[in-house]
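Enquirer: after the sequence you'll find the predicted model.
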Amino acid sequence: MVFPGHFSTGCIRCRQRKIKCDEAKPTCRRCDVYGLPCPGYTDQFPFRQPLKGSSFKSSKAASPDLSRSKSSKSPQHAKTNGNDNGRAWELARLVHSQKTRLVRFPIIDLCDDDRASLSYFIHRFVARNRADSYPSNMTCLPSILTHDGHGLLEVTTLSVAQMAAYNQLGCDRLRVQSYRNYGRAIGMLQDTISSGQGVTDDKVLAAVLLLCTFKDISGEGFGDPSEHVSGLYSLLEMRGLEQLATGRGFELYVLSLLRLHVYSFLHDDDTYSDPGGMEHFLGLFDPLMRAMSLTTEMLHLRHALVRSTRGIQQLIDTLSPCTQRCHEDAVDAQLLEECFQVLYKFDDWDEGAPVYWRNTFEGRTVPIALGKVATGSHCYDPETACTIILIRLSRLILLISVLEYLEARVRQDARREGAVGSGLADYLPALEHDVRITIDDMLSCVPYALDEVDTSGQPVPTPNDGAGALIILQPLKIITSCQRATSQQLLVCESFLGRMNRAIGIKSAAVLKEEASLPLNATEIRSLVI
């Protein structure tokens, strides 16, 4: 076919429909006439790279599966520019090298780069959907994406997928398009909320969760979900109990609670805890929700301990010694009793969880008591491992908060030469030992949560590591800030976070002083953990 002498510089949709584009920037007006948003423009000079016969021979010899899949594509997909194909097939080779069946997503009106980005994101960062409907990371996403490709959820998913692809390939155009789609998604979300139409749909809540995931993958704000917490809280309250009637709604509810817990911990704010009061009510019947309810209760106690510790100096300045001593004794007794009761509830959860797992989840490994995983005698499936890490994190935060509170009391009693401080100091060694055991348990579960080790303890050649990494990201970051963790525990934890940052592409996993820590391979990490 004779080359006409110039490349089309119209928008993507006008080029696909083979009509004249007015080329208005940033979006053309002809798309608006047809009632569809303009998808924007590609690179202005997409020149095809020259092809040589030797390159065909080497590519066929290197990847015969890829050649067969490429030849089976329809003719309409073959007419794309060379640069786009190069980036798309580079991502496709990355996905096909996993030697596993990809999760099929709806075919939407996108260019090859966008298709490859979506395929990569869903394959790596979306958990596999299993028959028992165990809540995990966005297993429902492939089933609720629609074919038009222009709704709120579709634009949000594309934005996150493009950022994930950018972290792997380093193509600046992917990053620019990701931020552009992120802005579009924010505007569409605001319009949806203001109109009130379909605001309680699963797609809206999934889109808000993906906006939080965008923060994790891009590294903005180190994964702090504060920008979207109020929206999550309002959506959960508006959706009510009806959202728990389906497995999809329950999964989205659990993922939203995790984001609210992260915000509550980072900001010492209980404003958005337990939306609608459903968490505590459901905890009476469901062990998974009981664990979430214990986490909320733990956060309330932590904030009370922090406020009490900060108020010690004010009490010294405003109250007489006798009144101060009586007030401190009352606060000590009440807070410590509530904290130890919650710790006992965590132990009770460990005892009751195995029975619930056997009766409810077929084919999953059951949870075991604290400290048993670190001995190397037990293995987990990825979803159960993530659950155990989150529950151990709640226990760890409460232990650290109690330790900080008791140490502050002991230091003040020592300055006043009081006798009560010696009684409080007796708790410290046992609590510090419990902290280290809890951290060991969490780190031992990480290879299973990242799907690097199967339930029999054997390495998995093609791990679905991104889905679990997004769930356990904040627990690992909290361990790195724990002053009572051993140097070996910190080394292992920083190595996990470094791999999440460099290999998986979750930029909020970046560890301060990362260049000072040496990367460890899987064998070395497992030997240190066990």
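Expert: Okay, I see it. Residues are numbered from 1 along each chain as shown.

Enquirer: every contact and neighbour count from this point should use C-alpha atoms.
Expert: Fine.

Enquirer: and the gap between the most centrally placed residue in the chain and F125?
Expert: Nearest to the mean C-alpha position of the chain, by C-alpha atoms, centre = their mean, lies L470 at 2.6 Å. L470 is 8 Å from F125, where distance means C-alpha to C-alpha, to the nearest Å.

Enquirer: please list all residues in contact with the residue nearest to the centre of the chain.
Expert: 125, 137, 213, 216, 506 (C-alpha atoms under 8 Å, 6 or more residues apart in numbering).

Enquirer: hmm, which two among these are most spread apart?
Expert: Using C-alpha to C-alpha, the two most remote members of the contacts of L470 are N137 and I506, lying 14.7 Å apart.

Enquirer: alongside the first one, take a look at this:
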Amino acid sequence: MVYRGRPSAACFPCRERRIKCDKKIPTCSQCARVYAKCPGYRDTLDQNFRDETESVIKRAEKRHDPANSTADVIRFESTSPSISLFTLTPSMDDVAVTNFMSSYIPGSHYDYLPSMYGLASWDSALSSTVRATAMVYLSQELCRLDLMHVARRTYVKALLETNGALAHPSTASSNSTLVSVLLLGLFESLIWTHTGTSGCWTAHTRGAFAIIKLRGLQQFENPVGQQLFAQVAKTVCINSLRQKSRLPIGLEDLIERALQCKPDYPPYHLIRLTSNVSNLIADVHASTQSGSKAVQMLCELDEEYKQFAKYLPLNWRYHIWTLEKPDELIYGNTGHWYPGHRALQLWNSCRMTRILLNEAVYALSGEVPTASKAQSRRQAIDNIEEMATEICASFSYFATFVTPPLVTSRALAASLLWPLSAVRGASLASKDIRSYSVKRLRYLGTVSRAPQVAEVASQGPGFDALQDGLHMIYVS
């Protein structure tokens, strides 16, 4: 379409030898410049346009001489004015996906998703799960119930397409299918508004584990496969730890294979430690270990975590800084800077687990010899206080150091919810630090649009962080 504008009736300055003006002003061009009053720029919204497509086509056809050449004939095809060739208004799906990729993905586990989504076909399971998750995310951002209904309908479609991909041998173990299952879990964690764990989320976790078992060693051959394995294995370990059950059969072997393929990758070492904790806590819960033996093994695992943190590579370590003047957002005037959100989560995972280990040591210390009982309890309390303090100090990364694109990232805010809840639930931590964790929980609950956080924050230390349901947000 070709459009040309016609100025409105607004008055414009006279221009010498160009516009004949009947105003009573000096004819001298210099005087005209002095005495003529300039009305300013014209308003482009007042301009009128007409469709000159047909006239342009006719002029082009006249300029073309058919006698010169028949091979280079230029053909112009006009379309009906009622039919639009394109629209400048994006669809709601496009708006949702763009918003999801720009405001949630930074700071989340899914930094590989944009490139993967760009290669997916529109009718694939991955494309549908991305649209469903993006739509529910947008509905929460805009507080629009109609978009939530659209998201749920898209979720049903995505679920059917994912099941279809799982049923086909060529796609059952692909990266895109595994990511689709993980996104279905993320969808469930976003819509979950209660404490406790969603049954649907647990089902998707089991499905993701079945896929990594099916994938075998091939998943360790590329960076995305390695990252996906770490994401799923960590989720399964934490879920087993929460349920106080031993790891599902096959996971420990896969973890060892992963370490053989990439022995210097810190997340794999952390997963191995978490798997050992999960099995030990399950044995303690089942009373298969004597009290003194259990305390010894718990202390040994705690020492392994300390050594793991001590020898982390430089690109995974954090730096401590001190404020010149007090800030109510920063605990104890000391903050942390991390190389990225993955390093932040790795450190807080260590700290939460060490709190759990030392709480178990304190609880079982009554069964150890009297001579070491007081020392075991004192050491457990000191360790818990240290880990709780470091978790609270890590909040400064979100409040101070994050670059502008991540400031509003719900994923980054959500990654701090469960660690702070662990501090809230640590009865052996000081009252002051638990009070700080509750305040920051309430703040981040608002930022991350998680209504259940208010209920969690109102609970006392007797409410176990392993059962509050925030682990779904933490690992999804």
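Expert: Good, I have the coordinates. In this text, all values refer to a predicted model and were calculated from it rather than measured experimentally.

Enquirer: TM-score for the pair, please.
Expert: Scored against TM-score structural alignment, normalised by the length of structure 2, the superposed chains reach a TM-score of 0.68; 362 aligned residues with a C-alpha RMSD of 3.2 Å.

Enquirer: that older thread, who's more crowded, N137 and I506 of structure 1?
Expert: Between N137 of structure 1 and I506, counted using other C-alpha atoms under 10 Å, the more crowded position is I506 (30 against 23).

Enquirer: just give me the neighbour total for the residue nearest to the more buried one when sequence neighbours are not counted.
Expert: Among residues not flanking I506 of structure 1 along the chain, I217 sits closest, at 4.3 Å (C-alpha to C-alpha, 6 or more residues apart in numbering). As a burial measure, I217 of structure 1 scores 24 neighbours (other C-alpha under 10 Å).

Enquirer: please, which helix or strand holds the counterpart of I217 of structure 1 in structure 2?
Expert: By TM-score structural alignment, I217 of structure 1 lines up with L190 in structure 2. Taking DSSP states H and E as the definition, L190 of structure 2 sits inside helix 175-191.

Enquirer: and that helix, what does it pack against?
Expert: On a contact count with 3 or more C-alpha pairs under 8 Å, 6 or more residues apart in numbering; DSSP states H and E, helix 175-191 of structure 2 meets helix 125-142, helix 145-167, helix 199-215, helix 223-243, helix 470-475.

Enquirer: helices or strands up against the longest one?
Expert: When contacts are defined as 3+ C-alpha pairs under 8 Å, 6+ apart, helix 145-167 of structure 2 packs onto helix 125-142, helix 175-191.

Enquirer: where in structure 1 does that helix fall?
Expert: Going by TM-score structural alignment, helix 145-167 of structure 2 sits over residues 172-194 in structure 1.

Enquirer: identify all contacting residues around that stretch.
Expert: Residues beyond stretch 172-194 of structure 1 that count as contacts (C-alpha under 8 Å, 6+ apart) turn out to be 152-153, 155-156, 158-163, 165-166, 198-199, 204, 211.

Enquirer: check which residues of the helix ranked longest in structure 1 are buried.
Expert: Taking DSSP state H as the criterion, structure 1 has its longest helix at helix 321-360. Within helix 321-360 of structure 1, the residues that qualify as buried are 328, 332, 335-336, 339, 342-343, 346, 349-350, 353-354, 357, counting by 16 or more other C-alpha atoms under 10 Å.

Enquirer: aligned counterpart of Q162 of structure 1 in structure 2, please.
Expert: Under the alignment (TM-score structural alignment), Q162 of structure 1 pairs with M135 in structure 2.

Enquirer: burial measure for that match, as a count.
Expert: For M135 of structure 2, the neighbour count with other C-alpha under 10 Å is 29.

Enquirer: now swap in Y233 of structure 1 and tell me
Expert: 20.

Enquirer: ok, now the one 3 residues further on?
Expert: Burial measure for L236 of structure 1: 21 neighbouring residues, criterion other C-alpha under 10 Å.

Enquirer: quick one, what contacts it?
Expert: Taking C-alpha under 8 Å, 6+ apart, one finds 253, 275-276 in contact with L236 of structure 1.

Enquirer: lovely, talk soon.
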